[in-house]
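Chemist: what's the 3D shape of this:
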Amino acid sequence: MSPTMRAVEIKNGKGNADSLYHTDVPKPTPKGSEALVKIKAFGLNRMDLLQREGQYPVPPQASKILGVEFSGVIESFGGDAERGFKVGDEVFGLAYGGAYAEYIAVSTHMLVHKPKELSWEECAGIPETWITATQAIYLIGQYKPGDSILWHAGGSSVSLSGIQLSHADSPSGVFATTRSDEKNDFLVKELGVKAAFNTKTSLDWADEVLKATDGKGVDIIVDFIGADTFGPNLKAIAKDGRIVMLGFMSGAEIPAGVSLGPFIAKRIRYEGSSLRSRDEEYQGKLRDQLVEHALPRFKDKRFKVFVEKVFKWEDVIDAHKLMESNQTKGKIICTIS
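Modeler: Just a heads-up that it's a prediction; the model follows:
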């Protein structure tokens, strides 16, 4: 068996999409609880763009190769693999990095058996987005039946996942924001959100949220935007509400003139989080919750993995450029033949 494999790397360590290229690198060797997986497909995430540009703090244990989610077939194990897996098993999983390659060595604690009802492409789009959404609403947002929730960047893969998770727990209302009327129509018609608001054309979207909730506001907000939504979030959130910050696409500096008064007046909890920097034990608990809560719904089609476009991995540059366009509604997947 060849000691090398093909992988996608970045010329000079960082750069634009055109800096991506394929090359031969050493094939990883599984150790401890790891399995060696031959990759069939991998999913793109916004962190890949930031890492490519040198703007993402990569965990010390992560491969310099991009990619954290994948599907594939187990070829071998380290010495202490989790029970329930064997050579030849079809799996999908979450890694700290290294998925833009023919093979990956990843902890078996972060692998899930691939259901026959789902394709390789669909499974490659589940781990990062659905586990992130699970973490945001349950572990941090403490979401429960009867709550209302608003997802910013509603057309993103994490929000598409989170909206479906939200509907599964009898909410009083699921809401979203995007910067596109077309995306908003999609969210209302296809995913059943109660209302979706265009933050690009409406400067008063928080007022629209209050109107839609009879003045109460929403119990939970999941935010990837940051600076532009910080102040309006404080208006749109209900008393004793929870705001979960997962990113700051519009910047990390709080705009001038934003009052902190609502923090006390409404007893708001505003908490930031990330997934990739978490240890394996924390991520493993989320994997278990995904398997118990979501996997049966994938099998019977109550939950859907929205795939925007599938590329051959030879066209990874085009895949990155499509993600940069911010025009997608769902996952971008690359397949390896």
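
Chemist: Going by C-alpha atoms from here, please, whenever you check contacts or count neighbours.
Modeler: Will do.

Chemist: And what about the residue nearest to the spatial centre of the chain, helix, strand or coil?
Modeler: Nearest to the mean C-alpha position of the chain, counting by C-alpha atoms, centre = their mean, stands Thr129 at 2.5 Å. Secondary structure, DSSP: H, G, I helix; E, B strand; the rest coil: Thr129 is helix.

Chemist: With the one 10 residues further on instead?
Modeler: Applying three-state DSSP to Leu139 yields a three-state assignment of helix.

Chemist: Give me the nearest residue to Arg276, chain neighbours excluded.
Modeler: Once flanking residues are discounted, Arg276 sits nearest to Tyr96: 6.3 Å by C-alpha to C-alpha, 6 or more residues apart in numbering.

Chemist: shouldn't that neighbour be in contact with Ile65?
Modeler: No. Counting by C-alpha atoms under 8 Å, Tyr96 does not reach Ile65; the two are 9.8 Å apart.

Chemist: the more surrounded of those two?
Modeler: A direct count of neighbours by other C-alpha atoms under 10 Å for Tyr96 and Ile65 places Tyr96 higher, at 25 against 19.

Chemist: quick one: the more buried one from Thr335, how far?
Modeler: Tyr96 sits 19 Å away from Thr335, going by C-alpha to C-alpha, to the nearest Å.

Chemist: Kindly report the same for Lys299.
Modeler: With distances taken as C-alpha to C-alpha, Lys299 is found 22 Å from Thr335.

Chemist: try Val305
Modeler: Here Val305 is placed at a distance of 16 Å from Thr335 (C-alpha to C-alpha).

Chemist: for comparison, sequence B:
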Amino acid sequence: MEGKMLAAFFDSPGGPENLYIKEVPRPIPKDGEVLVQVHASALNRADLLQRRGMYAPPPGASQILGLEAAGTVVALGPGDDGRWKVGDRVMALIGGGGNAQYVAVPEGQLIQIPHDMSDTDAAAIPEAWLTAFQLLHFVAKVQKGETVLIHAGASGVGTAAIQLCRLAGAVPMVTAGSSEKIEVAKNLGAETGFNYKTEDFGKKCLEATNNVGADIILDCVGATHWEKNLQCLNTDGRWVVYGLMGSGQINGDLLTKLLWKRGSIIGSLLRSRSSKYKAELVKAFTEQALPHFTPGGPIHLRPIVDSVYPLKKIPDAHQRMEDNKNTGKIVLQIPV
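Modeler: Predicted coordinates for the structure are as follows:
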């Protein structure tokens, strides 16, 4: 119906079973925005938290789930700068609204889809890859030759961070919850991997680095890993916390140990950043990383898609992520 669209929705916070598909008003692009018809979107941990009522969208963002999308430009808002035209294939970093047939996106948060890439693969890029790129370059300021310990190494961000480390000349190591996930990480370029369920990754990381440790730790887990993180953090290391899957409640002498290492803890969230910041991030990523998604160079970047669900099966997609069964991104196909 004209002016309407289908979108993922929930009426009250709770489990995946609360999700359903609802007809809602189609967004109208504002000044400096374009309207994208979405062909594919993808899940992120933030979607699960929002569904549970634990992560509200930033002010002004859509209340609809979905932080990334891939599709086609179908309309331009007033005051467009000529960067995009109707018919362009784009992927988008958004504060919400991706799990729907249409989404309005600021012009600076769009990335052109490489001509030989599918919408499914493109939908797996914006949030995960821009998060990983931001953590490594904007936050941790990774340098060539540094060692990076990546928690959840088989996740969307993890699989992106491994490849971006190699592109930057850094050495990635990972933790993951199964030998199968560690093998996937190694195939993508991880130097080594540790099963956090069965191994002491703090000790193993030190052994793997001749007792030097990791220069950078990318941590989406938090409290359950803090002691081992400090154990294997190199002197003057940067411990970047961007998620709290293992809680944020720490009981212990964190500060003394951190001080002894002269370490830094840096908190980072992408969703709540300003449009200006996101546009700068998109520009840097487009210039430095996007060309490497086209095969032929010495390093070929590739999004890792775990599974694809039709939008109407979004409860099943959420359940798969909640059960930690995915390796890479879970993608939603949006009906046209």
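
Chemist: What's the end-to-end length of stretch 45-64 of structure 1?
Modeler: 15 Å.

Chemist: again with stretch 209-225 of structure 2
Modeler: Where stretch 209-225 of structure 2 begins and where it ends lie 19 Å apart, using C-alpha to C-alpha.

Chemist: That stretch corresponds to what range in structure 1?
Modeler: The aligned range for stretch 209-225 of structure 2 in structure 1 is 213-229, by TM-score structural alignment.

Chemist: Can you find the partner of Ile333 of structure 1 in structure 2?
Modeler: Ile333 of structure 1 maps onto Val331 in structure 2, by TM-score structural alignment.

Chemist: Check for me that its match belongs to a strand.
Modeler: Yes. According to three-state DSSP, Val331 of structure 2 belongs to a strand.

Chemist: Burial check on the nearest residue in space to it that is not next to it in sequence, number of neighbours?
Modeler: Excluding the flanking residues, the one nearest Val331 of structure 2 by C-alpha to C-alpha, 6+ apart is Ala42, at 4.2 Å. The tally of other residues near Ala42 of structure 2 (other C-alpha under 10 Å) stands at 33.

Chemist: now do Gly162 of structure 1
Modeler: The tally of other residues near Gly162 of structure 1 (other C-alpha under 10 Å) stands at 27.

Chemist: hmm, back to that, distance of the residue nearest to Val331 of structure 2 from Val308 of structure 2?
Modeler: In terms of C-alpha to C-alpha, Ala42 of structure 2 sits 9 Å off from Val308 of structure 2.

Chemist: more neighbours, Lys299 and Thr335 of structure 1?
Modeler: Thr335 (23 against 14).

Chemist: Tell me the spacing between that one and His152 of structure 1.
Modeler: 29 Å.

Chemist: Gly13 of structure 1 now?
Modeler: The spacing between Gly13 of structure 1 and His152 of structure 1, counted by C-alpha to C-alpha, is 32 Å.

Chemist: neighbour count winner among those two?
Modeler: His152 (22 against 13).

Chemist: got the contact list for the corresponding residue of structure 2 for that one?
Modeler: Residue pairing (TM-score structural alignment): His152 of structure 1 is matched to His151 of structure 2. By C-alpha atoms under 8 Å, 6 or more residues apart in numbering, His151 of structure 2 lies in contact with 158, 174-176, 217-221.

Chemist: So which of these sit within helices?
Modeler: In this view, those that belong to helices under DSSP state H are Gly158.

Chemist: Need the max-distance pair from the contacts of His151 of structure 2.
Modeler: Ala176 and Ile217 (13.9 Å; C-alpha to C-alpha).

Chemist: higher neighbour count, these two?
Modeler: Between Ala176 of structure 2 and Ile217, counted using other C-alpha under 10 Å, Ile217 has the larger neighbour count: 29 against 23.

Chemist: For the more buried one, give me its contacts.
Modeler: 148-151, 229, 233, 238-240.

Chemist: ok, now with 10 Å
Modeler: Counting by C-alpha atoms under 10 Å, 6 or more residues apart in numbering, Ile217 of structure 2 makes contact with 135-136, 140, 147-151, 172-174, 229-230, 232-234, 237-241, 265.
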